[in-house]
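Chemist: Sequence and predicted structure are below.
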Amino acid sequence: MDTRDVSESDEFISHMNRIKAAAAKASQRKGEMVTDHPPQQKVIADYYEHFCAEKTPSKKDDNKVNITTTLIPSPYLPCIVPAKDLEEMKITEMRLETHHRGKKVTLRVLTPPERMIGIIAIAQDEQGTAVLLQLYQQPAEELVTGVEILRPGKICIIKEPYFKQTGNGTYSVRVDHLGDIIWLTEGDERIPSHWNNSGAILNSDSASVRLQGNYAVENENWAVAQRLYSMAIQAAKTPEEKQLASLNRSLTNLKLGRPEKALSDAAHGHDPAAPTEKSLFREARALYELRNFDQSMAKLKLLAESYPENKAVGPEMKRVTVRLNEQQKGQYSFARMYKQSEMNPPLIDCADFSAPVEVRTSPGRGQGIFTTKDVSAGDLLICEKAFAYSHVNEDDDSVNLMLNMETDKMIVGGQAILLPQIIQKLFHNPEMSRGFFDLHHGDYQSVTVTECDGAPVIDSFLVERIITLNSFGSPRTSRASFEKSITHRTQETTFRTCGIWLLASKMNHSCVSNCRRSFIGDMQIIRATKDLPAGTELTFVYRSPEPLESYQDVQKSLSGWHFVCGCELCLERKATPDATLEKRRAITENLKRLLNNVAFSRVARARVLLSELDQTYVREEPNAPRLELSQHYIALGCHLVEMKQTRAAVAMVVKGLEALGFIIIACPPGWESTQSKLEVKRWGMSTGHLPWAFFQLYRAYEHLAPELCQVARHYLLLSYSMAVGEMDTCKNTIPDFI
């Protein structure tokens, strides 16, 4: 939804064809047994040569776009068989392009890693055969370094290994599912005897190892500290040692984005009958990150009662109180949200609000979101923080491309970063996976087993499919995007920044929606665009309707979601002959040229063209919006305001609103009524032009009927809030508005 899909771009199609040709060539060797494994030293030497070549800076070509491609291969299911039930195999027994079901291989890392799209290093099996080990969906480097993930000497079991050959001819074992790899720690009986003591920290004194973890914390090496505290727990000889190490590990799990594990560690970090000051605070913080604000407050109250001298609890309680107020009443400080949105990435510290809505079954459409009470146009329905969010600077000239080999789908932007981020979040916070996997995933069939070998089973390809079907493209703020539309006279419709919002993703599509989404950082704000009775299903657009679109083009753009839109606008499009659409395009081009340099002498001509444009609508659906007509009526109204032809301006703007489905009374004194009146009887389609239309009415009434300015101002603020999420900044965004 509003993501940058380049599947039809010639430039990217040629890029995809090259990759698919290489994949087709590799598939020709599927099932082939390899007999030419190079000696271990040559594999390592070739790896270092490749590593150095990749890291050597090359001269930048200003005319060449730097494309970083995340390739999604043909999907395969994660292993759901416990390692103990798998048969050990050698690398020399593996066949190319094959997933060795029912098998496992034990590997030992030989070289430092290289981070590319995945993380790679050379590893050997027990016989000394070396291959490239490729791990995908790993945490970002700034969170966990590649060296920490693939440290030389580490030993692992790869379950049901996938064996392949890379583009440069290197044989490799590729791991796409996090649960398909089991890392073995010191003392594990599954470690081959000749690999024992292979670089692990041998000091088994829990206190000593914990101190090393403390040193890592001081240097903010959270992943290293997490590993050391885990070793300290394993080495603990007393309950006190285990509790201390668990409590310290709780902090590292918080810093690594693993609040479920942090909460568990904090709970194990004290005697249940006598919770400590630090353990209560850590539990409260973990519950906060899990967005369980009421439970977090309960822990903080217990902390305040038990340890009244604690100075940190007061500010924390104030913060949780604000979250609870947001959650229960939908009262937000948008100024504070905008301030936070200036950060990189723009992550907002706010609670979710969704009191006026609920999820229900939508007949024939799966799940949907419905109002639980009567709501008015402009009312806040949902304010939701992203489950996962990937911010991409729109000015960045590099391109992150996610290419799905199975579906030929290519998306530019944050999806490639979102994929490992979400997989890591689900793997380390399995309770969160319920809401995510409940999202629409088309016809993809995954495994039903949720845990194996003590770890969550996360299907990476299912996650990718859910991201593709449910992610939203978003600006840093919709306000900034709206301001750009004023100055550049163009409306942004797709974005490279993207995220997943679990509740909003359940909303179904209509080109003629009854609510509208906007963004402030990673907060999605949804407001009603019409007056709606209780029990109404909410709909918004999955892709923004554009003027002059054909029915076929619209349905093609929606085909990825596997439905046909039957809204009144689509039915009108379907009934419009191609020749009529071409005539509409020609008239629209003439209007554009005319309105770009309009003068009073040309107003009559513009009205004639608008009348001709009006005749191109077949009226198959009487309530269908006429986007092209509305846009140009409002544009002409704006010019007439500038010419001080305010009465004519009001007439044009009203016609523009009526073309969007509005029923509106706009009578200044002496105009079909002795009493001046401005009233929206029925709200129509909400577009990016709507605030501008009401602003023109406001300007016209300043001269024509000042007593109506406050009413026009009210409608302007409502339409502005629909477009950008709030109305507080309207006076700063729209010039000359008081």
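Modeler: Perfect, I can see it now.
Chemist: Please count neighbours and contacts with C-alpha atoms only from this point.
Modeler: OK.
Chemist: Please enumerate the helices of the stretch 551-700 of the chain.
Modeler: With DSSP state H, counting those that start in this stretch as the definition, the stretch 551-700 of the chain shows helices at residue ranges 551-558, 568-575, 578-596, 603-614, 627-642, 646-658, 690-704.
Chemist: Would you mind giving those as a markdown table with mean neighbour count and distance to Thr361 added?
Modeler: Output for the helices of the stretch 551-700 of the chain, formatted as a markdown table (neighbours: other Cα atoms under 10 Å; distance: least, Cα to Cα, whole Å):
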| stretch | mean neighbour count | distance to Thr361 |
| --- | --- | --- |
| helix 551-558 | 14 | 21 |
| helix 568-575 | 20 | 22 |
| helix 578-596 | 15 | 37 |
| helix 603-614 | 16 | 39 |
| helix 627-642 | 23 | 31 |
| helix 646-658 | 23 | 33 |
| helix 690-704 | 24 | 32 |
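Chemist: With Thr145 as the reference, name the closest of those.
Modeler: helix 551-558 (39.5 Å; Cα to Cα).
Chemist: Now do the same contact list for Leu135.
Modeler: 118-120, 174-176 (Cα atoms under 8 Å, 6 or more residues apart in numbering).
Chemist: ok, it to Ser721 distance?
Modeler: Distance from Leu135 to Ser721, counting by Cα to Cα, to the nearest Å: 45 Å.
Chemist: can you check Pro161 too?
Modeler: 53 Å.
Chemist: Ala45 now?
Modeler: Counting by Cα to Cα - Ala45 and Ser721 are separated by 61 Å.
Chemist: Tell me which residue is most central in the protein.
Modeler: In the chain, the centroid-proximal residue (Cα atoms, centre = their mean) is Gly499; its distance is 1.1 Å.
Chemist: Inside strands: which ones of the contacts of Leu135?
Modeler: 119-120, 174-175 (DSSP state E).
Chemist: Put this next to the previous one:
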Amino acid sequence: MEDNAEFLIRSMLNLEKCKGMQGKKPTRRKVRSQLIQMHERYHSFENNSQPSVVHEKVTSLIYPPCTQPLSSLQRISLTDLVLETVHREKYLLLRTIVHPKKIVEIRTIVEDPNGDVDVLELYYQNPNRSHKDIIPNDSIIVLKEPYYKISDQGETSLRCDHPTDLIFLDANNPIVQDIKWKTGTPKTHKILIAAEYKTLGNDYFKQGKFYEAIKAYSDGISSSGISDPEISLLRLNRSQAQLKVNHFEDALNNCQDILKNDPNNVKALYRCIKALYGLENYDEALVQVKNLLKIDPKNVDAQRELNSIETRITEKRKGLYNFDQMIEQAKKSSTPCLDNASYVGPVQVAEISTERGRGLILTEDVRKGQLLLCCKAFAITYPTEYSEVNHFNAVTQVVETGDHEVNTAKVIDKIQSNPSLAPSLFQLYAGQHRIGETLPIATAEAIDSFWLSDICSMNTFGVSEDGINPLPMLPTKSEYSKNGHAAGLFLLPSLINHACYENVIRSYIGDMMIVRAAYDLTQGTELLLTYADDLLQYEERTKHLKKHKFICKCMLCELDRAEPVAIHRKRKILIDQYKNEYRSLMLEQIFQNPQKAIGDMLKMMTNIENTYNESRREKYRLGLIEPLLALGKMYGDTDDTQNAMECYKKLLKIHEFDLSTNAELLTRFLFKGVQELIMLYYGTSQRDKGQQLLKRLRQSLVVTPTGDDRIFVAENRQFFSQLFGVYL
């Protein structure tokens, strides 16, 4: 399979070919029948697409959304378009002529009033809606400031990257009514009265078609001859549909409009409370729910909301959570969305340096395991919600995957319907190429998808499926997608800067990120998380950090840089050899010829160790960790307990961990090595040593989302009690 580097090189070559067409008109245009035939082939590919297929998307041009009103733009036709160009201050009036298809982008065919046709590709559309509902056949649309592109195969298409550049019109709209279409006048919809729009909206709502219900209610509000009571009723119904799709600000605005004239409207108050709750404005929600209970003291729903709001306020202010309940809730769904508030502990935002920008520092001394942050994801995408996609951004030179694409679309939809959330989001780092640019002002009419994509690229965390386990070591951004991990954007934790060896531990329960101190830390200490797998060799770590445009100056990186490059290369070759032969040695040869298998593994480990001896490096010999763990298991499987113990003791020494001191180095394999050594102690009648090490394990290594070792106890109780009679 093609790797990211090969995909990047091929994409760059293709882009150079396309750039040569910039500003030119296409030499040929496909006729309607050809485009429809091609579209049907795309439909076949859509239906036959396998989960293992990796799709591709290339972004060759980054451009801002249209910020001007439609009235200030000039209409043009498809024949006026030139290639690889964004047509500023222009718009296209189009009509879809086929049902849409989707693999990566939503693809359809459009015609203009002159009867000319072309392909339209839509990106970053709401992933929670079916593409068939987003742009149905026979839709009349306006595409503001259209971008016209050509592929390396010479195929042309319109590309819409900003959902706000797309406007849907009814055939009754004055813009459409004055236009003559070569292929026939668009079908007009019967104009209904307010009561009929209400009935239509209610029917859609019952079917779960909430977006269609919102439109029907909106059409009713805009209808002529409508009375004030009818407007209030339609607004009330619309707010309920908006709550269903998390359009909290829209719902809040509807309810507040009703309450201006009818302050005791119980339904409006209740939905106002739900909207405030959804926006995490719990204090104002508390005020409103108390108002509602004054009006209607026996309102059961309001009392239930009061209890929920008070619980959220306790979580938010004190960081007191029912973690056991949260874990149980998260396990019930493949796409968990927990009902919990975010908590910010003794941390504050601070300017760290010119190079590192902002970060988080402690406002007081904290103990190991203390809760520092418990944050809900601004947006999260789970493995069941995306397909494998390689997305190459020619401007940033970064290759992203399918989770990034979907999560960016979720972020766009969230701030389009809740624009008050945008400012804190746009304050996040969006890449070196954005420094110095004016921050965009997001409105419901203009949202910069590319800027948000850059923010997601730089700030998204990999959320592991085993995130509730002790000391979870997350794969790197390039790995967690294909390994079935989720991608989450967490706003405040995104400000935590990188160090290869972190001083805080992050873990996850559903869409909640929990950050706790990994050690006792003093006031003013900067919180640090690793952005890359700490067991990667220096060149690989540097490659993973490349898009962040900084040089890590932690002790590990300084030690690595002090070694000759030739040593690095030699060590990498040896580690790659170990990785290539590991499976064969562990799963096959150990059973066929155990002594030879152990000898081969020992030789590989010794060769890696010698590279450290050559450079006289004693500290952080990370390349030995995995081979030591593997060799220890091989010795254990062949009943060579003494050598197995020596392997695990050596692994602990690399981490500078013993019974009297805390580990200086925390990796995911330290936990495993300690457990293996405990088992060997119990198996060789060295029970006292085993108990001491088990106690030390629980005291100094176990930090889980609950802040103690309850998860460790629950997950290991049966294992230890069965083998050793130890009850944790």
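Modeler: Everything's here; your move. The model shown is predicted, which means the values in this text are computed figures rather than measured ones.
Chemist: Got a TM-score for the two of them?
Modeler: Overlay of the two chains. TM-score (TM-score structural alignment, normalised by the length of structure 2): 0.83; 694 aligned residues with a Cα RMSD of 4.2 Å.
Chemist: circling back: identify the farthest-apart pair in the contacts of Leu135 of structure 1.
Modeler: Most distant of these, by Cα to Cα, are Ile120 and Asp176, 12.4 Å apart.
Chemist: returning to that earlier point: aligned partner of the residue nearest to the centre of structure 1 in structure 2?
Modeler: Superposed on structure 2 with TM-score structural alignment, Gly499 of structure 1 falls opposite Gly488.
Chemist: same question, Gln212 of structure 1
Modeler: Aligned partner of Gln212 of structure 1 by TM-score structural alignment: Leu200.
Chemist: mind listing what Thr438 of structure 2 touches?
Modeler: So Thr438 of structure 2 contacts nothing (Cα under 8 Å, 6+ apart).
Chemist: Wasn't the residue nearest to the centre of structure 1 part of a strand?
Modeler: Yes - using DSSP: H, G, I helix; E, B strand; the rest coil, the secondary structure at Gly499 of structure 1 is a strand.
Chemist: Next one: it from Val608 of structure 1, what distance?
Modeler: 46 Å.
Chemist: Could you find the counterpart of Phe210 of structure 2 in structure 1?
Modeler: Match for Phe210 of structure 2 (TM-score structural alignment): Trp222.
Chemist: Name the helix or strand for the residue lying closest to its match once chain neighbours are set aside, please.
Modeler: Spatial nearest neighbour of Trp222 of structure 1, chain neighbours left out: Thr252 (5.3 Å); criterion: Cα to Cα, 6 or more residues apart in numbering. Per DSSP states H and E, Thr252 of structure 1 falls inside helix 239-255.
Chemist: What is the corresponding segment of structure 2 for that helix?
Modeler: Using TM-score structural alignment, helix 239-255 of structure 1 pairs with 228-244 in structure 2.
Chemist: Over to stretch 525-545 of structure 1?
Modeler: When stretch 525-545 of structure 1 is compared against structure 2 (TM-score structural alignment), it corresponds to residues 514-534.
Chemist: From start to finish, how long is that stretch in a straight line?
Modeler: Terminal-residue distance, stretch 514-534 of structure 2 (Cα to Cα): 20 Å.
Chemist: hang on, Thr529 of structure 1 packs against Tyr720?
Modeler: No - the pair Thr529 of structure 1 / Tyr720 is not scored as a contact, 10.7 Å apart, by Cα atoms under 8 Å.
Chemist: dump the residue contacts of Thr381 of structure 2.
Modeler: 335, 403, 406-407, 486-488.
Chemist: Hmm, Asp5 of structure 1 is touching Met410, no?
Modeler: Yes - using Cα under 8 Å, Asp5 of structure 1 is in contact with Met410, at 6.0 Å.
Chemist: The two - which one has more neighbours?
Modeler: A count of neighbours by other Cα atoms under 10 Å puts Met410 above the other of Asp5 of structure 1 and Met410, at 24 against 19.
Chemist: Endpoint to endpoint, stretch 155-172 of structure 2 covers what distance?
Modeler: Stretch 155-172 of structure 2: ends 34 Å apart by Cα to Cα.
Chemist: quick one: the strands in the stretch 301-450 of structure 2?
Modeler: 343-344, 347-353, 357-362, 371-376, 379-381, 389-393, 398-400 (DSSP state E, counting those that start in this stretch).
Chemist: Name the nearest residue to Val515 of structure 2, sequence neighbours excluded.
Modeler: Nearest non-adjacent residue to Val515 of structure 2 (Cα to Cα, 6+ apart): Arg506, at 4.5 Å.
Chemist: I'd like the secondary structure assignment at the one you found, please.
Modeler: Assignment for Arg506 of structure 2 (three-state DSSP): strand.
Chemist: Likewise for Lys149 of structure 2?
Modeler: strand.
Chemist: Surely it is in contact with Cys160?
Modeler: No - Lys149 of structure 2 is beyond contact range of Cys160, at 10.4 Å (criterion: Cα under 8 Å).
Chemist: on that earlier part again, relative to Gly473 of structure 1, how far out is the residue nearest to the centre of structure 1?
Modeler: Distance from Gly499 of structure 1 to Gly473 of structure 1, by Cα to Cα: 7 Å.
Chemist: need the ones in strands among the contacts of Leu135 of structure 1 in JSON lines with distance to Val34 of structure 1 and neighbour count, can you?
Modeler: Output for these, formatted as JSON lines (distance: Cα to Cα, whole Å; neighbours: other Cα atoms under 10 Å):
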{"residue": "Ile119", "distance to Val34 of structure 1": "24", "neighbour count": "21"}
{"residue": "Ile120", "distance to Val34 of structure 1": "21", "neighbour count": "26"}
{"residue": "Arg174", "distance to Val34 of structure 1": "16", "neighbour count": "21"}
{"residue": "Val175", "distance to Val34 of structure 1": "19", "neighbour count": "22"}
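Chemist: Now distance to Val650 of structure 1 too, for those, in a markdown table please.
Modeler: Listed next are these as a markdown table, based on distance: Cα to Cα, whole Å:
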| residue | distance to Val650 of structure 1 |
| --- | --- |
| Ile119 | 62 |
| Ile120 | 66 |
| Arg174 | 65 |
| Val175 | 64 |
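Chemist: what's the closest of those residues to Thr539 of structure 1?
Modeler: Nearest member of those to Thr539 of structure 1, counting by Cα to Cα, is Val175, at 39.3 Å.
Chemist: That closest one corresponds to which position in structure 2?
Modeler: Per TM-score structural alignment, Val175 of structure 1 is aligned with Cys160.
Chemist: tell me the contacts of that match?
Modeler: For Cys160 of structure 2, counting by Cα under 8 Å, 6+ apart, the contacting residues are 120-123, 143, 146-147, 166.
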